[in-house]
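Chemist: This is the structure alone, sequence omitted:
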């Protein structure tokens, strides 16, 4: 969800002081990197999963505060829209049977959350965009009661100076073009974020590798083909999130001003590069000033919170984002992978995570790194192609050229994922089960986006309207999601 804030309006003086504090934090952070003063006993992973709430009609249901009260579990938190909640998974390891334990824990927790929420007529759906979200979803009281959300909404619109234009054309010819007067459509984007604790000196290699991997990740796991009744990109969440939080009027975009939802524009040599870019190129959205003097804290032998730098970083939505955090009085660094949609099932989620962590491990430790053989613009093009076409995408890979995403993953990336999970110490049986899900998805060509699209076509062929087809598809999706059968094995409804 991000850090809570106290205000939704700020003075000019606050903004000036905040810029100074961000720079002060950046100077202190540079000193900490030079001194190698970061905790790292062994790599820890973490996960956040954003979820949708629907009623008995499988339309969005605006009752997340009541649902959270019923679930009564601190690992579940509010999200931007009243039909969203977020599930935070405690940090864990990849060695041994950790992924199996994580799968069991996720299933048990979500089953219990579903049991409690369904008692009040609300069901939980895990997908990239809830297909029954329509324009009317964002009329009335759609936003969760949190000052941070209201402040971000106000700040985005103030910076833009005009309504937000959503303009998306899908590869099938369907399109959506509309203006909205809030960041409401952002709440339709529900994702899974994967965290990995990284040594400072190894962060750049991991970030560069994650950028290269983003296109194949999206092609493999796309699960957001519908928005407001239209079949758009296989992973529409990517373009929707980019447009819904764009602080730039058209003229600024034409000038090349960088968007806050950003893939990036270059390979990096240090995590410092990313935080420095934040300070140099992006004005503050939430200029909350903390009382801490980070220089004094560091000089006294303490661990500074670097609150302004962290808050500023939280309002710049890189698809692979650097994280500075303090836990139990010790600072550490994490790479947050924000590429993937939620769902379709817990086992699919764990398969996506195993593929990412395994392949990332191998790519980040290669003697001749893949990003030294690929232009950054090509990685960005793969990212967009994977989100637009999904499993049907053609992607470029050094040494083999352009080839179908499924072939790239089967022939070239899955072996790297196996090698990486072995290096993590993952139990071979668990490795083979989860990566077997990835392999089967590639061989069948059936991921979440493909299943949703084919199911809606089948309902429409039987005489349903698009709205009714989407509703009935979500009903069938929910049944299969809770059964935890991987999506490649789902039958058409």
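Modeler: Ah, there it is. Here the structure is a predicted model, which is why all the values come from computation and not from measurement.

Chemist: Could you use CA atoms for every contact and neighbour count after this?
Modeler: Will do.

Chemist: tally of neighbours for residue 398?
Modeler: For residue 398, the count of nearby residues is 12 (other Cα atoms under 10 Å).

Chemist: residues contacting it?
Modeler: 370, 373, 374 (Cα atoms under 8 Å, 6 or more residues apart in numbering).

Chemist: What strand or helix carries the residue nearest to residue 45 when sequence neighbours are not counted?
Modeler: Leaving aside its chain neighbours, residue 45 sits nearest to residue 196 (4.6 Å; criterion: Cα to Cα, 6 or more residues apart in numbering). In the assignment (DSSP states H and E), residue 196 maps to strand 192-197.

Chemist: okay, now residue 152: neighbour count?
Modeler: The number of residues packed near residue 152 is 18, by other Cα under 10 Å.

Chemist: if I pick it, what's in contact with it?
Modeler: For residue 152, the contact set (Cα under 8 Å, 6+ apart) comprises 8, 285, 286.

Chemist: Please compare the first structure with the one that follows:
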């Protein structure tokens, strides 16, 4: 039950938004880089337990906001130069953008867009689509001005280990602190071992940094959820996570190797693992993993985070949570938010404060970036629709689907993409495309209808999902075919990866869904 996100205690992003739409997106807060003592860790642990108790009191007293019919979105992006290599220029790009929606990410060749949340009802999805496309165009303009381009792709296919030998990291103390904390907790170099199930290609690599995590970028979807609805929403998100990954897979290459359809899943799992081999053998929980089982209480995940995970960044802030609660204010809970931000659930529970009101969100982090704005919004529509339909069904999915089957489907879908099979109640283990077309798309349509999305808009975006399921084509399939075509034309793998990425960036400008992209033909 783990997700990703670099250390970011939540803070509301104040941007114009429709009435009643809570601020669903958060921005980063820097962490002071300093030596942490044993006393600091003890006090931080005490603060965590206190803030967890304050959260429990808020839930019991009904002090948390209810569900909001809004779609929140974050999109991480790569920056590349004219040769399609990582461009370490995010500070220059952000300076030109001068837009609070954009911020740094771990790598100096990464930026992140915190999109404006939109109501799902009426024309909310097209408005989200329009805003996302406009923001990406603005980022592209700023990147071009400094000799770079924006690349929305799950894993940057041209990044190589040597790119982590120089100044690859963003100039923010929180990233250095996180990198050093994970390395210190592990006590040895980071190890990557990934084998492609189709290609048979294998990656084995040791590095002293979490840097390779920056090779992968994601799309993060947010749903604000009432406490009483949270368990079923989270369970529904877990149940459909594998299918999400299969449909959207866009990360088949890492460090020149053809690996999983969505290699980003395993890359993040391994690159942020704080356990030594011995601790893994003991069964100690990793900070990135799918989970242990379904939940029945909104506090289950927060309690597990505090009980089982040592703090990576025990940074103390002055905040009297009990005093705020007694005074009728929404407590900030900085320690709990910082701590849960270093436990990387694929569907993460988020406590946040917007204005004078605290709320909870499910943050879905399984999706890769790209390829196009219409693909991203279609993925969001599918997620919000399916999760609502499952969560409101009379027969809960968690009572009909084994958690171990959901976990197996998640990994198989990450490995094989649309070539995988997934388990589902009533149909057994079936090809993902069939499951999507026969079962999940009708649920997504039902859920979006409940959100108040008109028929023509539901059809517009769900047809993108149907097109991928029918054709068996997503970003990963297109990338692999394009690289093979370029290699058949005489390119070596590095040349083929750069050539593929150049063609990819050209095609994404049209905002045509990736399953409709023409394949590259071998050149004479």
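Modeler: Now that the structure is in, tell me what you want to look at. If you're wondering where the values come from, they're calculated on a predicted model, not measured in any experiment.

Chemist: Overlay them and tell me the TM-score.
Modeler: Superposed pair, TM-score by TM-score structural alignment, normalised by the length of the first structure: 0.99. Supporting alignment: 493 aligned residues with a Cα RMSD of 0.9 Å.

Chemist: In ChimeraX, select just the buried ones from the contacts of residue 152 of the first structure.
Modeler: Selecting only the buried members of those in ChimeraX, with burial defined as 16 or more other Cα atoms under 10 Å, works like this:
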select :8,285,286
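
Chemist: Looking at the contacts of residue 152 of the first structure, which one is closest to residue 88 of the first structure?
Modeler: residue 286 (23.7 Å; Cα to Cα).

Chemist: For the residue nearest to residue 45 of the first structure, list the residues it contacts.
Modeler: Applying Cα under 8 Å, 6+ apart, the residues near residue 196 of the first structure are 43, 44, 45, 46, 334, 335, 336.

Chemist: out of those residues, which are buried?
Modeler: Among the contacts of residue 196 of the first structure, those classed as buried by 16+ other Cα under 10 Å are 44, 45, 46, 334, 335, 336.

Chemist: before we move on, the earlier item: quick check: the residue nearest to residue 45 of the first structure vs residue 223 of the first structure, distance?
Modeler: As judged by Cα to Cα, to the nearest Å, residue 196 of the first structure and residue 223 of the first structure stand 23 Å apart.

Chemist: who's in contact with the closest residue to residue 425 of the first structure other than its chain neighbours?
Modeler: Excluding the flanking residues, the one nearest residue 425 of the first structure by Cα to Cα, 6+ apart is residue 95, at 4.4 Å. By Cα under 8 Å, 6+ apart, the residues touching residue 95 of the first structure are 424, 425, 426, 427.

Chemist: One more: residue 358 of the first structure?
Modeler: Residues in contact with residue 358 of the first structure (Cα under 8 Å, 6+ apart) are 416, 417, 418, 419, 420, 421, 422, 424.

Chemist: which one of those sits closest to residue 290 of the first structure?
Modeler: Using Cα to Cα, these come closest to residue 290 of the first structure at residue 424, 38.5 Å.

Chemist: quick one: what's aligned to residue 39 of the first structure in the second structure?
Modeler: Counting by TM-score structural alignment, residue 39 of the first structure lines up with residue 65 in the second structure.

Chemist: what about that match, how many neighbours?
Modeler: For residue 65 of the second structure, the neighbour count with other Cα under 10 Å is 18.

Chemist: measure it to residue 358 of the second structure for me?
Modeler: 6 Å.

Chemist: Pick out the residue closest to the middle of the second structure.
Modeler: residue 365 (2.7 Å; Cα atoms, centre = their mean).

Chemist: Verify the stated contact: that residue with residue 349.
Modeler: No - when contacts are counted by Cα atoms under 8 Å, residue 365 of the second structure is not listed as touching residue 349 (11.0 Å).

Chemist: Pipe the contacts of residue 196 of the first structure into JSON lines and attach distance to residue 290 of the first structure and secondary structure per row.
Modeler: Listed next are those as JSON lines, based on distance: Cα to Cα, whole Å; DSSP: H, G, I helix; E, B strand; the rest coil:
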{"residue": "43", "distance to residue 290 of the first structure": "30", "secondary structure": "coil"}
{"residue": "44", "distance to residue 290 of the first structure": "28", "secondary structure": "coil"}
{"residue": "45", "distance to residue 290 of the first structure": "29", "secondary structure": "strand"}
{"residue": "46", "distance to residue 290 of the first structure": "27", "secondary structure": "strand"}
{"residue": "334", "distance to residue 290 of the first structure": "22", "secondary structure": "strand"}
{"residue": "335", "distance to residue 290 of the first structure": "24", "secondary structure": "strand"}
{"residue": "336", "distance to residue 290 of the first structure": "24", "secondary structure": "strand"}
